[in-house]
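Engineer: Sequence and predicted structure below; questions after.
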Amino acid sequence: MIKLKKTYNLVPLLLKLILKDIKIYIVSLLIPCAISFLLYWVWSTIILNVVYSPQMFGFLSIGCLIVPFYLSILICEWKSTNFLKKIKSINLNQINFTVVMILINIIFSLISIIASTILAVSITSTIRSFPISYNLLFKDIDWYIWINFIFSSLLMSIVALLMFIVFTNFFRSKILNITVSIGVLTYIVFLSDVVIIPHITSKITSVSIIEYFNPIKYCVWIIYMITSYQFIDNYGIQQILSTNNISNLFISFNNILVPLLISLLIVGIFILIIKYRFIWGTKN
């Protein structure tokens, strides 16, 4: 009970510390909004004539990868000082700390989704040159799809955060760990079907297979299968792949339970690794 109270008290302490840093507003608001809208603009007006709702939702979730990346950089910074060791000294373990970071990650990831959605709706409703307005996501998509989209996006943010924490425990050097974080971010962004959409990757079987080694791919496909209604209508896969002719394309998943169960399994594995391999301090 005492440890639970200490864990609970750590949430406002870290939140207050993070909120004082202007970079968190850039990371959770400005950058995700800019990237998500840029992705929609590039795919809908330059590469394709139209993108479907799964990709539009995927673009809105990009902040769920950027926020965990920034938090992992903060953790690397804290490790290079005595800050994390002070947390450990009040009898909180690595799991307690990780749970707190997950809660903070969820808060800012949710803010990122909301901000990106508001911006996308505002701009695409005002500028007529876009083929599809984000307003259609509110008109044509049922409310329970939106709720499931948010939950699946937050699951993606949790997987991403745990992945960053795990991979920044390989070295006792802050610089090396930050470099690893940047490498992991690049990998999970470009090989997860969220930035380079399945319309392209499904045509290259080797790329689709390599993506199976990316934990984020499973979360992205949960989002796609929910927002395309593929989990109740098999024809939803045509929206995910942005074409009616899917005969020669590589389909990563046909059943939403597969990526969902794998994602939950990955969360469990990452938590176990953090429990036994977490490093509290590093060198600059």
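Structural biologist: Yep, it's here. Small disclaimer: the values here were computed from a predicted structure and weren't measured. Numbering: from 1, shown residues only.
Engineer: When you work out contacts or count neighbours from here on, use the C-alpha atoms and nothing else.
Structural biologist: Fine.
Engineer: all helices of the stretch 101-250 of the chain, in order?
Structural biologist: Shown for the stretch 101-250 of the chain, the helices assigned by DSSP state H, counting those that start in this stretch span residues 135-140, 143-167, 174-190, 198-201, 205-210, 215-227, 236-240.
Engineer: The structure to be compared is supplied as follows:
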Amino acid sequence: MRNSILNQKWKFYLRSRSSTFKRTLDFVFYYFLKFDKAWVFNILIPLSFSLLSIYAYVNYSQIFSVLPPQILAFVSFTSFFVPTFFSISLLEWRNSHLLKRMKFVDVKKNDIIISFIFVSFFFSFISIAIQYFFIWIEALSFSKIYNVFTNLVNIKYYIWFWYIFANLLIITLVFLLEIVLSSFSYSQAINIIIIIVLFIVLVLFSDILIWSFSSSRSKFLTYAGYLILTKYCVYLILLTSSYTFMDKNGIQQIILDNTYTRTYIFTYSIYLCIGVSIISIAALNFLSIKMFKWKGNE
């Protein structure tokens, strides 16, 4: 009898928690779906940035050829940009006391954090899909870009699953890391500066803006990368899209150094990349809940 009562209470708890999370997710999702800035910032800015940068690099780089691993990693810039937008949005919710009002209707910290991550997934993958469509349009107009895009199309289908998985890791890591570090101060201005500086550091040291065949020639960038959690996720993209996880010679698509004498190799192991990423996410999720603030002056 006692076990039956406990089971009923547990089932009721699960239903109520599921209901609370669903209401929170619905609210966050529809709020940003109707928020013009969310579309402008998360779609137009990454799209413009990627099209201009790819055009410039393909046409004016005289040293290296652009290969699929670099394109895939570069477009993942969106997975850094979008969660940064939403971490700043969560900061604004905190300072507008919206979060405090949500707390009064029994919304939990984890519900809010996971809802924001899910919405980041949604906007990131829409943005990435739109970028690849316009890269294709751009490729039809410029022969050099067309050659790059042709190589991209020839990637095996299972590599795209790895690509999606790695971007999910990046989005989650960036959002949680920014939320944790922006919880140390009560000042909104300071917290926004922290988030923006962190975003710049992550992008610069994760082989996104500084492409892998350039960063691998720098001892400083390579070894500093071991401290950058998101670099492990980006290297998961590079190692899988270059097929290095199947054949170590695939690393040449990442470093472009046949002699192995001018470069520093970050890692060959996808297991290291996955392990560090998942452990980091688990630790940051714990910290984000512990350090979560419902209002700016809490």
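Structural biologist: Done, it's in. Note that the coordinates shown come from a computational prediction; the quantities given were computed from them, not determined experimentally.
Engineer: still on that earlier bit, so can I have JSON lines of the helices of the stretch 101-250 of the first structure showing mean neighbour count and distance to residue 56 of the first structure?
Structural biologist: Below are the helices of the stretch 101-250 of the first structure laid out as JSON lines (neighbours: other CA atoms under 10 Å; distance: least, CA to CA, whole Å):
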{"stretch": "helix 135-140", "mean neighbour count": "13", "distance to residue 56 of the first structure": "9"}
{"stretch": "helix 143-167", "mean neighbour count": "22", "distance to residue 56 of the first structure": "11"}
{"stretch": "helix 174-190", "mean neighbour count": "18", "distance to residue 56 of the first structure": "16"}
{"stretch": "helix 198-201", "mean neighbour count": "20", "distance to residue 56 of the first structure": "13"}
{"stretch": "helix 205-210", "mean neighbour count": "14", "distance to residue 56 of the first structure": "20"}
{"stretch": "helix 215-227", "mean neighbour count": "26", "distance to residue 56 of the first structure": "9"}
{"stretch": "helix 236-240", "mean neighbour count": "21", "distance to residue 56 of the first structure": "10"}
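Engineer: Now do the same for residue 201 of the first structure: its match in the second structure.
Structural biologist: Under the alignment (TM-score structural alignment), residue 201 of the first structure maps onto residue 215 of the second structure.
Engineer: Which residue is the nearest non-sequential neighbour of that match?
Structural biologist: Once flanking residues are discounted, residue 215 of the second structure sits nearest to residue 221: 5.8 Å by CA to CA, 6 or more residues apart in numbering.
Engineer: What lies in contact with stretch 107-114 of the first structure?
Structural biologist: Residues outside stretch 107-114 of the first structure that contact it (CA atoms under 8 Å, 6 or more residues apart in numbering): 28-29, 32-33, 60-61, 63-64, 67, 150, 154, 157.
Engineer: from the residues you listed, which is closest to residue 193 of the first structure?
Structural biologist: residue 61 (12.0 Å; CA to CA).
Engineer: Around the aligned partner of the closest one in the second structure, how many other residues sit close by?
Structural biologist: Correspondence of residue 61 of the first structure to the second structure, assessed by TM-score structural alignment: residue 76. Residues within reach of residue 76 of the second structure, counting by other CA atoms under 10 Å, total 27.
Engineer: My guess is residue 76 of the second structure contacts residue 168. True?
Structural biologist: No - applying CA atoms under 8 Å as the test, residue 76 of the second structure and residue 168 come out as separate, 10.2 Å apart.
Engineer: quick revisit: with distance to residue 44 of the first structure added, can I get the helices of the stretch 101-250 of the first structure in CSV?
Structural biologist: Output for the helices of the stretch 101-250 of the first structure, formatted as CSV (distance: least, CA to CA, whole Å):
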stretch, distance to residue 44 of the first structure
helix 135-140, 15
helix 143-167, 21
helix 174-190, 18
helix 198-201, 12
helix 205-210, 22
helix 215-227, 17
helix 236-240, 14
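Engineer: what range in the second structure does stretch 228-235 of the first structure sit on?
Structural biologist: Aligned using TM-score structural alignment, stretch 228-235 of the first structure spans residues 242-249 in the second structure.
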